[in-house]
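Chemist: Have a look at this fold, sequence not included:
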């Protein structure tokens, strides 16, 4: 009987050892699964951060490109307004000089009035140029380099520069199909 009890004890010990090994394997598997899950979560967090960083960099690049384009656009507008002001002022001075040269001639008062109108137009254009310069300075914000060596990124996404077109509102001729049959003139119903 001792043998049976000894063998049954050994069987119980073997059974306990197998249960402990199975439990240890299960715990190891759970630990590996937890480690893999946490590694996946860390990888997802890393990927999300990289995506957010890339999005932030892209957003910042777009903002800088738009600021550069805004600066360039308003500087161009200011330059055009200054040129127009210079032209208007010169034309106004010419008309005023012409009116002053012959004050008794017919139309001298109208010529002087036209000269003064051109002078006022020049003043208005200069104020517009100053405003556009201030807007360009606001776009630049002081921390954005205005004159970069590299072309602005906004130009890469847009169409290439095209020469200006004259603003003529001409209708294009439409091609008409000739009617080869008889025309209905509406005389009979």
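Modeler: Sure, I can see it. This structure is a prediction, so every number in the text was calculated from the model and none was measured.
Chemist: rest of the way, CA atoms for contacts and neighbours
Modeler: Noted.
Chemist: All the helices of this protein, residue numbers only.
Modeler: Using DSSP state H, the helices assigned to the chain run over residues 2-101, 108-140, 153-157.
Chemist: Highest mean neighbour count out of those helices?
Modeler: Highest mean neighbour count among the helices of the chain (mean count of other Cα atoms under 10 Å): helix 108-140, with a mean of 18.
Chemist: orientation of it relative to helix 2-101 in degrees?
Modeler: Helix 108-140 runs at 160 degrees relative to helix 2-101, counting by axes from the mean of the first three to the mean of the last three Cα atoms, to 10 degrees.
Chemist: And helix 108-140, how far out from the chain middle?
Modeler: Mean-position distance between helix 108-140 and its chain equals 31 Å (Cα atoms, centre = their mean, to the nearest Å).
Chemist: And here is the other one:
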């Protein structure tokens, strides 16, 4: 028993089909080469981009460090400027205080001078008043006689500058400026 031979139903491709297959294969090879080249270019660009990104990150880190340094410098300058302003204000306040103390000292000096002048004026007014009271009580002639009788006592009062109505006014009554002078 023998089996009949199997017939080959597949037919070999025709030359036209082979030509088309070869052209398709060439196109696929060309496309593959183009895609490989393109892939390498993109890979290089990606690598370059990664390098740039890494460089930019480094630059950003450096810039942030510089920013911190600048902020510290700005803060330091603001503090120094504030301290200088405070020093100027303090010096101004000290100058104002010094001027105030000087003005107070001048005022005290003027008050003291006014007080002395007032006391001097009050003494003069008292002497004139005592002199005129002496004139009113006994009159000039009576007072002169009394002084001549008392004698030495009136001279002592003239020497001390006290008792204008009793001693020092004796000559003052005979000259201008009744009782204002402190003696002869």
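Modeler: Arrived safely, thanks for sending. It should be emphasised that the depicted structure is a prediction, and the values quoted were computed from it without experimental measurement.
Chemist: Just give the TM-score of the two.
Modeler: TM-score of the superposed chains, computed with TM-score structural alignment, normalised by the length of the second structure, equals 0.49; 115 aligned residues with a Cα RMSD of 3.5 Å.
Chemist: Count the neighbours of residue 172 of the second structure for me.
Modeler: Neighbours of residue 172 of the second structure under the rule other Cα atoms under 10 Å: 20.
Chemist: State the distance from it to residue 133 of the second structure.
Modeler: 14 Å (Cα to Cα, to the nearest Å).
Chemist: Please apply the same query to residue 127 of the second structure.
Modeler: Distance from residue 127 of the second structure to residue 133 of the second structure, by Cα to Cα: 10 Å.
Chemist: which of those two has more neighbours?
Modeler: It is residue 127, of residue 127 of the second structure and residue 133, that has more neighbours when counted by other Cα under 10 Å, with 25 against 13.
Chemist: Which strand or helix spans the more buried one?
Modeler: helix 15-150 (DSSP states H and E).
Chemist: I'd say residue 108 of the first structure and residue 95 touch.
Modeler: No - at 9.2 Å, residue 108 of the first structure does not count as touching residue 95 under the criterion of Cα atoms under 8 Å.
Chemist: and the spatially most central residue of the second structure, what is it in contact with?
Modeler: When Cα atoms, centre = their mean is applied to the second structure, the residue found nearest the centroid is residue 85 (2.5 Å). Contacts of residue 85 of the second structure were listed using Cα atoms under 8 Å, 6 or more residues apart in numbering, and none were found.
Chemist: what distance separates the helix holding residue 127 of the second structure from the centre of its chain?
Modeler: With Cα atoms, centre = their mean, you get 5 Å for helix 15-150 of the second structure.
Chemist: Downstream of that helix, the next helix or strand is which one?
Modeler: Assigned by DSSP H and E, the successor of helix 15-150 of the second structure is helix 152-160.
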